[in-house]
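>>> Below are the sequence and a predicted model for it; my questions follow.
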Amino acid sequence: MPETTPIRRHFLASLQAAKAPQQPYRHWLLDRALPLEAASAIVDLPVRPAEIEDTHGKRDSHNESRVFFAGDMMADHAVCRDVAACFQAPETIAALQQATGADLAGNYLRIEYCQDKGGFWLEPHTDIGAKKFTMLVYLSTAPDGANWGTDIYDNEKRHVGRAPAGFDQGLIFVPGNDTWHGFEPRDIRGVRRSIIVNYVIPEWRARHELAYPNQPVQAA
């Protein structure tokens, strides 16, 4: 078995200790999802937040400005390579499958680096179809950042909670027709930083978004 890297070892420990609320759908809440050095290195990436006036409640409304751990980002920045390697590793895939029940083998890793500013919001929606797994790791350093977590809704789209979003906390869920989530409009003073880790189906068309576009993940 390949040597366990510090990022992988740290993440697997966080996953093992995660809380797993069952309502309104099963999800997992992580503390210290990444080692502090890796989380801080992501924050320090030389990527300026895009100037977006209105997302219209959807991330894909401004696809041209989105940033992924792929291509040049992987080539130019060690932290992108190291974090991607953690979530590509068969040991990580096996642990995620065991913890969540998600079927990930044969899918592809997609990591988005988000930097949201004032005016950002997301309508309630579900990640279904092409996305087989979703994890957010919150990386905001602003004083109010802990309140900038993902909003959670029930099947009637009633707001029932909000994920804790302190620095390096995380949220996991397995997309389905009941996994309603979004981001209620609120005052963002500073930058709401996060990474979103997805595993997507082989038919994913935007191959430039994938960390390893020619290497599907496999479990150990």
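Received, thanks. Residues are numbered from 1 along each chain as shown.

>>> CA atoms for contacts and neighbours, from now on please.
Noted.

>>> give me the number of residues near residue 68?
Neighbour count of residue 68, defined by other CA atoms under 10 Å: 21.

>>> now the one 3 residues further on
The local packing of residue 71 (other CA under 10 Å) involves 15 other residues.

>>> Below is structure B, check it against A:
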Amino acid sequence: MENKNIITYAAVCVAIAGLFFSSVSSVSAATLNAEPTKLTVSAGEEARVVVNIIPGVNEREYTAQVELKYPSDLFKFETFSYNNKWVPVIRSVYDEADNGDVSIIKTAGYPGGFTEPEVFGVAIFTAKRSGTGTIIFGNNSFILDAYNNNTLVGATLPSVVSVRAVGPDASGPGYALASIISFGVFSNTITFISVFLFLLILYIIYLAMRPKGKEEDEE
């Protein structure tokens, strides 16, 4: 009976230790995230995605490779700008950006390392058409410490980019007239005054042109 109790206690201790070390490792691991998580642009406009790196607790990171996967039917990759002290690795495999593909890969080192969250860079895409797409981190992403160990264990929710359809041409006279006489939300005070004066003129014209009453006809 005592041996069974000892085995039970030992198993419990091992389980607790396993939970402890797994929680410590998950807390100290590095992560990636993209901002904003939701973005709305019109077809032809730019979509900017900011890539952030969050190092693990008490960890100093030195090198990062980020793979961004995107729907090439909705977006065209334009440029990627590194932030602050990052030194880009401009070599094949480490620096890939082909619009015929569905992903880009950017790699850079951080001299002296960093222990606080850092902006890795900004990726700029152009929306080709209306629709909804998702820009996510690829499996080729990694973050290396001083011993070249990959400390990256995950990434936050993907950056969802919604592309809305472009509205009618606002330069045409028909659209301008519709904007004046519509009863929607007025963008500013000048617009409100213009609409008020327009309606006032219409009312004055109406009063001037309406038929006279029966009493005036009888006289």
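Okay, I see it. Please read these numbers as outputs of a predicted model, since none were measured by experiment.

>>> With both chains overlaid, what TM-score comes out?
The TM-score (TM-score structural alignment, normalised by the length of structure 2) is 0.31; 110 aligned residues with a CA RMSD of 5.0 Å.

>>> so how far is residue 87 of structure 1 from residue 200 of structure 1?
Distance of residue 200 of structure 1 to residue 87 of structure 1, computed by CA to CA, to the nearest Å: 13 Å.

>>> Now for the two: what residues contact both?
Counting by CA atoms under 8 Å, 6 or more residues apart in numbering, the contacts common to residue 200 of structure 1 and residue 87 are residue 109.

>>> Relative to residue 143 of structure 2, how far out is residue 114 of structure 2?
Distance from residue 114 of structure 2 to residue 143 of structure 2, by CA to CA: 11 Å.

>>> For those two, indicate the residue with more neighbours.
Legend: neighbour count by other CA under 10 Å for residue 114 of structure 2 and residue 143, higher for residue 143 (26 against 17).

>>> Name the nearest residue to that one, sequence neighbours excluded.
Nearest non-adjacent residue to residue 143 of structure 2, counting by CA to CA, 6 or more residues apart in numbering: residue 64, 4.4 Å away.

>>> Would you check that the one you found makes contact with residue 121?
No: at 11.1 Å, residue 64 of structure 2 does not count as touching residue 121 under the criterion of CA atoms under 8 Å.

>>> Pick out whichever of those two has more residues nearby.
Higher neighbour count among residue 64 of structure 2 and residue 121: residue 64, with 22 against 19, using other CA under 10 Å.

>>> Could you name every residue contacting both of residue 114 and residue 143 of structure 2?
61-62.

>>> tell me what the host helix or strand of residue 114 of structure 1 is packed against?
In this assignment (DSSP states H and E), residue 114 of structure 1 forms part of strand 108-116. For strand 108-116 of structure 1, the packing partners by 3 or more CA pairs under 8 Å, 6 or more residues apart in numbering; DSSP states H and E come out as strand 67-68, helix 78-88, strand 192-200.

>>> other SSEs contacting the shortest one?
So that's strand 67-68 of structure 1. Strand 67-68 of structure 1 packs on strand 108-116, going by 3+ CA pairs under 8 Å, 6+ apart.

>>> immediately after the strand it packs on, which helix or strand?
strand 122-125.

>>> after that following strand, next one along is what?
By DSSP H and E, the next helix or strand past strand 122-125 of structure 1 is strand 131-138.

>>> who's in contact with residue 85 of structure 1?
Contacts of residue 85 of structure 1 (CA under 8 Å, 6+ apart): none.

>>> Scan structure 2 for its longest helix.
The longest helix of structure 2 (DSSP state H) is helix 2-28.

>>> Now that one: buried residues?
Burial within helix 2-28 of structure 2, assessed by neighbour count using 16 or more other CA atoms under 10 Å, is assigned to 26, 28.

>>> Name the next helix or strand following it along the chain.
Following helix 2-28 of structure 2 in sequence, per DSSP H and E, is strand 30-35.

>>> Would you mark the buried spots in that next one?
By neighbour count on 16+ other CA under 10 Å, the buried set for strand 30-35 of structure 2 is 30-35.

>>> Same list, those residues, but as JSON lines with distance to residue 159 of structure 2 please.
Formatted as JSON lines, these follow (distance: CA to CA, whole Å):
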{"residue": "30", "distance to residue 159 of structure 2": "18"}
{"residue": "31", "distance to residue 159 of structure 2": "15"}
{"residue": "32", "distance to residue 159 of structure 2": "11"}
{"residue": "33", "distance to residue 159 of structure 2": "8"}
{"residue": "34", "distance to residue 159 of structure 2": "6"}
{"residue": "35", "distance to residue 159 of structure 2": "7"}
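
>>> what's the closest of these to residue 154 of structure 2?
Distances from residue 154 of structure 2 to the buried residues of strand 30-35 of structure 2, taken as CA to CA, are shortest for residue 31 (5.4 Å).
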